[in-house]
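**Q** turn this into a structure:
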Amino acid sequence: MICPDIRRQRLIIEGFYELQTMDEHCVRNFLAGLTDHLGMTRIAETLVFSPDAVSDLHHGVGGFQAWAESGCSLYTWSASRFFTLDVYSCKAFDVARCVDFVCTQFNAQSFEVREV
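**A** Below you'll find the model as predicted:
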């Protein structure tokens, strides 16, 4: 392992959300809730974005939350109601607790989890 003295934990959750809407407000609230739920330290305002106006490949809304411990990124695809969440941290976090929070918030019944 390269640089073993730096602790790193990465989790990717992908699935289908069953919310009525996935908009900027929803993404902002989700990332704030996840930050608190995992006990991370917010160091910047949440970045929320949508490539809709400039992309033929990706339509949806996404966001990034920077943490003192690292950060997380969320991407959604509105047509398929699909999401990808990438969580990266130098501080240990409980994977099962994170997955439970995500699936509850997104009402996700179909999802996959990968620890990298």
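**Q** drop to CA atoms for contacts and neighbour counts, all remaining ones
**A** Noted.
**Q** what does the strand or helix carrying Val27 contact?
**A** For Val27, the element it lies in under DSSP states H and E is helix 24-38. Contacting residues not belonging to helix 24-38 are listed as 41-42, 46, 48-49, 61-65, 72, 74, 93-94, 98, 101-102, 105 [C-alpha atoms under 8 Å, 6 or more residues apart in numbering].
**Q** what's the answer for stretch 12-21, then?
**A** The contact list for stretch 12-21, computed with C-alpha under 8 Å, 6+ apart, reads 80-87, 99, 106-116.
**Q** which of the residues you listed are buried?
**A** Buried members of these, scored by 16 or more other C-alpha atoms under 10 Å, are Arg81, Phe82, Phe83, Thr84, Leu85, Asp86, Val87, Val99, Phe106, Ala108.
**Q** and this one, please, so the two structures can be compared:
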Amino acid sequence: MRNLMPEIQRDRLIVEGFMVWGICEEFLRSFLIGLSEALGMRIIAGPFIFSPDKFSLIHRGLGGFIAWVESGVAFYSWSDHKFFTLDIYSCKALNVQVVLDYVKRGLKCSDIVWQKIEYE
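**A** Next up is the predicted model:
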């Protein structure tokens, strides 16, 4: 991707995968707070946990968001498929391996893929 503002540090990471078990609101809240701590991010709002279950027959699951001083993280899950997407945006350099290790351990992933946005 062409870097329109090279003087601004920003990292973007998308992680997707399959969990071997379902999650509840309390687990997701703890998971997002733990991820923030593992990355040394300072929480300014959240975690906000939500579910489209009451509004959609297609997308069933939980989502969550935390705003960090350093930007934020969003999590989306599909309970019927035990599938998740995690989107991280950071204005400080991310340690991808820390994220992957935390996600694999926390969500007990059976399969995981990831992509970091690279700027030219």
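**Q** what residues sit buried inside the helix holding Val27 of the first structure?
**A** Quick answer for helix 24-38 of the first structure (16+ other C-alpha under 10 Å): Glu24, Cys26, Val27, Arg28, Phe30, Leu31, Ala32, Leu34, Thr35, Leu38.
**Q** what of stretch 72-81 of the second structure?
**A** So stretch 72-81 of the second structure, judged by 16+ other C-alpha under 10 Å, has buried residues Gly72, Val73, Ala74, Phe75, Tyr76, Ser77, Trp78, Ser79.
**Q** got those residues as JSON lines, with distance to Phe55 of the second structure columns?
**A** Converted to JSON lines, the buried residues of stretch 72-81 of the second structure look like this (distance: C-alpha to C-alpha, whole Å):
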{"residue": "Gly72", "distance to Phe55 of the second structure": "25"}
{"residue": "Val73", "distance to Phe55 of the second structure": "23"}
{"residue": "Ala74", "distance to Phe55 of the second structure": "20"}
{"residue": "Phe75", "distance to Phe55 of the second structure": "18"}
{"residue": "Tyr76", "distance to Phe55 of the second structure": "15"}
{"residue": "Ser77", "distance to Phe55 of the second structure": "15"}
{"residue": "Trp78", "distance to Phe55 of the second structure": "14"}
{"residue": "Ser79", "distance to Phe55 of the second structure": "15"}
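**Q** what about stretch 84-96 of the first structure, how long is it end to end?
**A** Distance across stretch 84-96 of the first structure, first residue to last, is 17 Å (C-alpha to C-alpha, to the nearest Å).
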